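A.B. asks: predicted model and sequence below, questions to follow.
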Amino acid sequence: MSTKTRETQLSDAFVKLADTLVDDFDVVDLLHWLVEECTEILDTQAGGLLLVDQAGLLQLVASTSEEAELVEIFQLAAGDGPCLDCFRTGEAVTVGDLEAESHRWPKFSAEALRLGFRSVHATPLRLRSQIIGTMNLFSHHVGALAPTDIAVAQALANVATIGILQERNIRTSQVLSEQLQHALDSRILIEQAKGVIAATTGMSMSEAFSAMREYARNRNLPLRQVADGVIDRRVQVGRPALK
């Protein structure tokens, strides 16, 4: 947990989000940053972010840990869970005790509990009636997010959604669909590049992603471009700097 006060964290998050959306931004990097920031500010242990693809199906685009990635992928495969309910209804879904409410989503709950998660909160990425995905926060302890925390998660998700929907003056659903699909395709390349870095350097997958993102930011490059370079062996990424 950061030593900053919660108020400072929130202020910094909204300032950084606003600054990011001013310029031509990397959607994938933005979504990773969003879920990481919310996980820290709201004192949860993991998070994942799902976007809708051109077929209208949710796909994983960002996660803070391997455990979060696994539980999100399992939920998508099962076709049922709080994050999917959130997407279908456009309303936040909070589950303070997954074990006690396991009857609602038996398969998802069993997998989440196996991975150590005891509660979950799902926030829609929504602008009015348009829903483009969900952000999901997982905790190792029992207890629902407080109403103020739910409002914070929704506010950050709303600002990010507005930025995504307005990027390059998007006016048609076809252009939006293509852009979101581009973000999802970028994630596939990034996952492949993470594997290459991990295999050649001995880093963990998490360290490999941090190193790749640091490389991209230091050179003002899109993550997808760096991932392409790693896969083609044109780019060599070292260990991320210690913070």
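C.D. replies: Cool, the structure landed.
A.B. asks: please count neighbours and contacts with C-alpha atoms only from this point.
C.D. replies: Noted.
A.B. asks: quick one: end-to-end distance for stretch 72-88.
C.D. replies: Stretch 72-88 has an end-to-end distance of 16 Å (C-alpha to C-alpha, to the nearest Å).
A.B. asks: go through it and flag the buried ones.
C.D. replies: 72-76, 80-87 (16 or more other C-alpha atoms under 10 Å).
A.B. asks: narrow these to those in helices?
C.D. replies: Glu72, Ile73, Phe74, Gln75, Leu76, Pro82, Cys83, Leu84, Asp85, Cys86, Phe87 (DSSP state H).
A.B. asks: next, the buried residues of stretch 130-139.
C.D. replies: Those would be Ile131, Ile132, Gly133, Thr134, Met135, Asn136, Leu137, Phe138, Ser139, for stretch 130-139 by 16+ other C-alpha under 10 Å.
A.B. asks: which residues does it contact?
C.D. replies: Stretch 130-139 has contacts (C-alpha atoms under 8 Å, 6 or more residues apart in numbering) with 35, 38-39, 44-52, 58, 68, 83, 86-87, 90, 117-126, 157, 161.
A.B. asks: now do stretch 159-177
C.D. replies: Counting by C-alpha under 8 Å, 6+ apart, stretch 159-177 makes contact with 17, 21, 24, 27, 30-31, 34, 53-54, 125-127, 132, all of which sit outside it.
A.B. asks: could you dump those into CSV and include secondary structure and distance to His103?
C.D. replies: Listed next are those as CSV, based on DSSP: H, G, I helix; E, B strand; the rest coil; distance: C-alpha to C-alpha, whole Å:
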residue, secondary structure, distance to His103
Leu17, helix, 38
Leu21, helix, 41
Asp24, coil, 44
Val27, helix, 36
Leu30, helix, 35
Leu31, helix, 31
Leu34, helix, 30
Asp53, coil, 29
Gln54, coil, 31
Leu125, strand, 26
Arg126, strand, 28
Leu127, strand, 31
Ile132, strand, 27
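A.B. asks: next helix or strand past the longest helix along the chain?
C.D. replies: Longest helix in the chain, counting residues (DSSP H): helix 173-201. Next helix or strand after helix 173-201 toward the C-terminus (DSSP states H and E): helix 205-218.
A.B. asks: run through the neighbouring helices and strands of that next one.
C.D. replies: Contact analysis of helix 205-218 by 3 or more C-alpha pairs under 8 Å, 6 or more residues apart in numbering; DSSP states H and E lists helix 173-201, helix 223-231 as its packing neighbours.
A.B. asks: structure two is appended below for comparative analysis:
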Amino acid sequence: MTMENLAETFVELADTLVADFDPVEFMHLLTDRCVTTLEVDAAGILLVDHHGELQVVGASTDRARLLELFELQHHQGPCMECYLTSAPVTVASFTEPPQRWPQFSSVARDAGFGALHALPMRLREQTIGALNLFSIAEGALSERTLRVAQAMADVATIGLLQAQVISRRELLAVQLQNALQSRVLIEQAKGVLAERLQLDMSRAFETMRRYSRSHNLYLSKVAEGVIAGEVDLTALAAREAADPPARRSPS
């Protein structure tokens, strides 16, 4: 692991974060860079979904992906423990006793791996998954390598959480803009109804509300129809004549 390679890795990860963010592509990029930068033989990523269940979202090799899936299916293993405890877990050998996860260790040996390091993907009190590093040779990674690996996991965590925040903000902004646009349409439609049916504004609003409910339509769609002339105002006028004003909520 050279300083030049390390610098290029973090620059590439940061560049991905400011570009159009694709979480899946970013996770695969992270696993690939773990292999080339940290000199491990494979890497995988587990992330928790909105149901609180861990999922495999990235792996540099099929062997690593299958090993991660085996762990999730059996609900135990070093990677899952790393996520649950928010603490690093090191298995320096899958052959030397004692083995805390004998089934997992056996499958890992069969896959050709001799050691594993699981690092939490955590930002302060929130843990969203684990970054898992697989080595063919037995033995623990150096402290320096593990610090770099944790830094890479931290960058990924910040990127994913920031993307979620931006996504929520954008969704909220879209919802707010739609609400504002709908309100403008409704006000315009109220004016149309008030003028054509000789109603006050409150009565015009209630007329549209009853129409939207009886036809199972959004109020904004009814307003669009009134403005576009697609709603039968004659029928509305007849209904208003047959339905005298009552106590109504203000528009």
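C.D. replies: Arrived safely, thanks for sending. Worth saying up front: this structure is predicted, and the values here are computed from it rather than measured.
A.B. asks: circling back to that earlier point, which of the contacts of stretch 159-177 of the first structure has the most neighbours?
C.D. replies: Greatest neighbour count in those, by other C-alpha atoms under 10 Å, goes to Leu125: 30 neighbours.
A.B. asks: that residue -> the second structure?
C.D. replies: Aligned counterpart of Leu125 of the first structure in the second structure: Met121 (TM-score structural alignment).
A.B. asks: next one: Thr39 of the first structure
C.D. replies: Counting by TM-score structural alignment, Thr39 of the first structure corresponds to Val35 in the second structure.
A.B. asks: check the mean deviation of whichever strand or helix holds that match from the first structure.
C.D. replies: Here Val35 of the second structure, judged by DSSP H and E, is contained in helix 23-38. Taken over the aligned residues, the distance from helix 23-38 of the second structure to the first structure averages 0.8 Å (mean C-alpha distance after the TM-score superposition for the first structure).
A.B. asks: and that helix, what's buried?
C.D. replies: 23, 26-35, 37-38.
A.B. asks: starting at the chain centroid, how far to that helix?
C.D. replies: Distance of helix 23-38 of the second structure from the chain centroid (C-alpha atoms, centre = their mean, to the nearest Å) equals 18 Å.
A.B. asks: swap in stretch 98-115 of the second structure?
C.D. replies: 32 Å.
A.B. asks: what's the answer for stretch 121-128 of the second structure, then?
C.D. replies: 15 Å.
A.B. asks: please apply the same query to stretch 70-90 of the second structure.
C.D. replies: 21 Å.
A.B. asks: how about the strands in the stretch 101-250 of the second structure?
C.D. replies: For the stretch 101-250 of the second structure, applying DSSP state E, counting those that start in this stretch gives strands covering 115-123, 126-135.
A.B. asks: just to revisit the earlier point, closest to Phe205 of the second structure among the buried residues of helix 23-38 of the second structure?
C.D. replies: Pro23 (45.0 Å; C-alpha to C-alpha).
A.B. asks: trace the closest one over to the first structure, please.
C.D. replies: Under the alignment (TM-score structural alignment), Pro23 of the second structure pairs with Val27 in the first structure.
A.B. asks: gap between its match and Val15 of the first structure?
C.D. replies: 17 Å.
A.B. asks: can you check Glu191 of the first structure too?
C.D. replies: 29 Å.
A.B. asks: Asp43 of the first structure too?
C.D. replies: 20 Å.
A.B. asks: any chance of the helices and strands packed on helix 205-218 of the first structure in CSV with mean neighbour count as columns?
C.D. replies: Below are those laid out as CSV (neighbours: other C-alpha atoms under 10 Å):
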stretch, mean neighbour count
helix 173-201, 18
helix 223-231, 21
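A.B. asks: possible to save these as CSV with distance to Ala62 of the first structure?
C.D. replies: Shown next, in CSV, are these (distance: least, C-alpha to C-alpha, whole Å):
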stretch, distance to Ala62 of the first structure
helix 173-201, 8
helix 223-231, 13
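A.B. asks: how about Val89 of the second structure, nearest residue that isn't a chain neighbour?
C.D. replies: Distances taken as C-alpha to C-alpha, 6 or more residues apart in numbering put Ala118 closest to Val89 of the second structure, at 5.1 Å, once the chain neighbours are dropped.
A.B. asks: so the one you found touches Cys82, yeah?
C.D. replies: Yes - with contacts counted by C-alpha atoms under 8 Å, Ala118 of the second structure reaches Cys82, the gap being 6.1 Å.
A.B. asks: which residues do those two both contact?
C.D. replies: Contact criterion C-alpha under 8 Å, 6+ apart; residues shared by Ala118 of the second structure and Cys82: Pro88, Val89, Ala130.
A.B. asks: what lines up with the last one in the first structure?
C.D. replies: Going back to what we said before, that points to Ala130 of the second structure. Counting by TM-score structural alignment, Ala130 of the second structure lines up with Thr134 in the first structure.
A.B. asks: work out which residue lies at the spatial centre of the second structure.
C.D. replies: Gln164 (5.5 Å; C-alpha atoms, centre = their mean).
A.B. asks: what about Thr5 of the first structure, neighbour count?
C.D. replies: 10.
A.B. asks: if I pick it, what's in contact with it?
C.D. replies: Per C-alpha under 8 Å, 6+ apart, neighbours of Thr5 of the first structure: none.
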